[in-house]
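J.: coordinates only, no sequence provided:
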């Protein structure tokens, strides 16, 4: 198995987090699976206008992600491993790549509405297969996303978290943006709450 060299420090020593573009795409496919929202979205929801997204077949969306991972430059995501097993995905990249964010009722509540600023990065999605949930994988990915963004010139990292405490038992499928507690553990602070259970969180990075 190809093992990426560029390992990003993780808060959990049993996990390693690497740029997904340096991992075999088969490992990305293993995390996204063949059922449910990840296998029909492939982290393209924020990258396409509504009509374009609705017209695309899942296979097209998968191929778009594969092409994005093959491009030069940072992004669009990180992959977590437990040993040789891929156990999670986190989407993180410069905010301008996510063309739908300015039209999102949550993301548009940001205190920094210049969506062309490449110094602002977004953490927009997590995919953790059911077998690997509740093991701190997403928390490790959130921390690694900050380190990765900082390494590649980000001034600010932004997230659009869910606050489970403000909503009675949200289904797991609605937690894909990440939770308030895991972003708080990675040093993010709340900057806006456009909905009772949705929170814009940011971490400002030192130069």
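T.: Cool, the structure landed. Computed from a prediction, not measured in an experiment: that's the story for all the values here.

J.: from here on, just use CA atoms for contacts and neighbour counts.
T.: OK.

J.: and the strands in this protein, which stretches?
T.: With DSSP state E, the ranges of strands along the chain come out as 15-19, 77-82, 85-94, 120-127, 156-162, 189-195, 198-204.

J.: may I see the ones you listed arranged in JSON lines, with mean neighbour count as well?
T.: Formatted as JSON lines, the strands of the chain follow (neighbours: other CA atoms under 10 Å):
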{"stretch": "strand 15-19", "mean neighbour count": "25"}
{"stretch": "strand 77-82", "mean neighbour count": "24"}
{"stretch": "strand 85-94", "mean neighbour count": "25"}
{"stretch": "strand 120-127", "mean neighbour count": "26"}
{"stretch": "strand 156-162", "mean neighbour count": "26"}
{"stretch": "strand 189-195", "mean neighbour count": "17"}
{"stretch": "strand 198-204", "mean neighbour count": "22"}
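
J.: okay, now the one to match up with it:
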């Protein structure tokens, strides 16, 4: 397995990872935290994909993709926190006034899990944020204490994987996902 992590500029590859099987479906497309809730509710069916296609053409693109050879196998959403709903969150605190970036979704395709792709995606997202001038990057993973996490709710990642990547616990949150508390983890990129 040869893994490469690249900016998410290829819309068809993003669709493979986060798009619906049916073009008219109203699935997340990893927009829930990226855009205001009003817009999120207004975008229906194909309009969701069209919005993501625009993001893929923008600078910076909406995240990173992991490829096994040329097959898209993983996705990580990463953007300046100020451009996400985390900027206004009452459940996820602000640690300070640094213009941090947020990493909030990691998705690995079935059949490719348990091969270290989430680690490659975290590293790729960190490099992407650093390359775009981020002074620090935050994530809001589940603090599951080793308990099993339902695969559909594991998109936030787990604390242990972020600790392995050098992130440190920066704050507790009042956010709970899949019955597990979420914590704010941060990695300083100014070194």
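T.: In hand now; what should we look at? Bear in mind the structure is a predicted one, so any value in this text is a computation, not a measurement.

J.: give me the TM-score for this pair.
T.: The TM-score (TM-score structural alignment, normalised by the length of structure 2) is 0.86; 184 aligned residues with a CA RMSD of 2.3 Å.

J.: can you lay out the strands of structure 1 as a markdown table showing distance to residue 69 of structure 1?
T.: As requested, these are exported to a markdown table (distance: least, CA to CA, whole Å):
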| stretch | distance to residue 69 of structure 1 |
| --- | --- |
| strand 15-19 | 9 |
| strand 77-82 | 8 |
| strand 85-94 | 11 |
| strand 120-127 | 15 |
| strand 156-162 | 20 |
| strand 189-195 | 29 |
| strand 198-204 | 25 |
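
J.: which one of those lies closest to residue 180 of structure 1?
T.: With CA to CA as the measure, strand 156-162 is the member of the strands of structure 1 nearest residue 180 of structure 1 (5.4 Å).

J.: residue in structure 1 paired with residue 157 of structure 2?
T.: For residue 157 of structure 2, the aligned position in structure 1 is occupied by residue 178, per TM-score structural alignment.

J.: same check, this time on residue 37 of structure 2
T.: In structure 1, residue 37 of structure 2 lines up with residue 50, judged by TM-score structural alignment.

J.: try residue 140 of structure 2
T.: Under the alignment (TM-score structural alignment), residue 140 of structure 2 maps onto residue 160 of structure 1.

J.: helices of structure 1, residue ranges please.
T.: In structure 1, the helices defined using DSSP state H lie at 25-32, 36-41, 50-55, 58-70, 137-151, 180-185.

J.: return the most buried member of those.
T.: Among the helices of structure 1, helix 137-151 has the highest mean neighbour count (mean count of other CA atoms under 10 Å), at a mean of 24.

J.: give me the mean deviation of it from structure 2.
T.: Comparison of helix 137-151 of structure 1 with structure 2 after fitting gives an average deviation of 1.0 Å (mean CA distance after the TM-score superposition for structure 1).

J.: got a list of contacts for that helix?
T.: Contact with helix 137-151 of structure 1 is made by 8-12, 15, 17, 78-80, 87-90, 92-93, 121, 123, 126, 128, 157, 178, 182-183, 185-186, 205, as judged by CA atoms under 8 Å, 6 or more residues apart in numbering.

J.: same check on stretch 31-50 of structure 1?
T.: Applying CA under 8 Å, 6+ apart, the contact partners of stretch 31-50 of structure 1 are 53, 57-58, 61-62, 64-65, 86-89, 91, 97-101, 125, 127-129, 173.

J.: mind checking how far it is from the chain centre?
T.: 12 Å (CA atoms, centre = their mean, to the nearest Å).

J.: how long is it end to end?
T.: 25 Å (CA to CA, to the nearest Å).

J.: same question for stretch 139-153 of structure 2.
T.: Start-to-end span of stretch 139-153 of structure 2 (CA to CA) is 15 Å.

J.: now do stretch 65-84 of structure 2
T.: Per CA to CA, stretch 65-84 of structure 2 runs 19 Å from first to last residue.

J.: for stretch 140-154 of structure 2, same thing?
T.: By CA to CA, the extent of stretch 140-154 of structure 2 from end to end equals 11 Å.

J.: quick one, what contacts the residue nearest in space to the middle of structure 1?
T.: The centroid of structure 1 falls nearest to residue 91 when counting by CA atoms, centre = their mean (2.6 Å). Neighbouring residues of residue 91 of structure 1 by CA under 8 Å, 6+ apart: 43, 75-78, 122-126.

J.: good, we can wrap up now.
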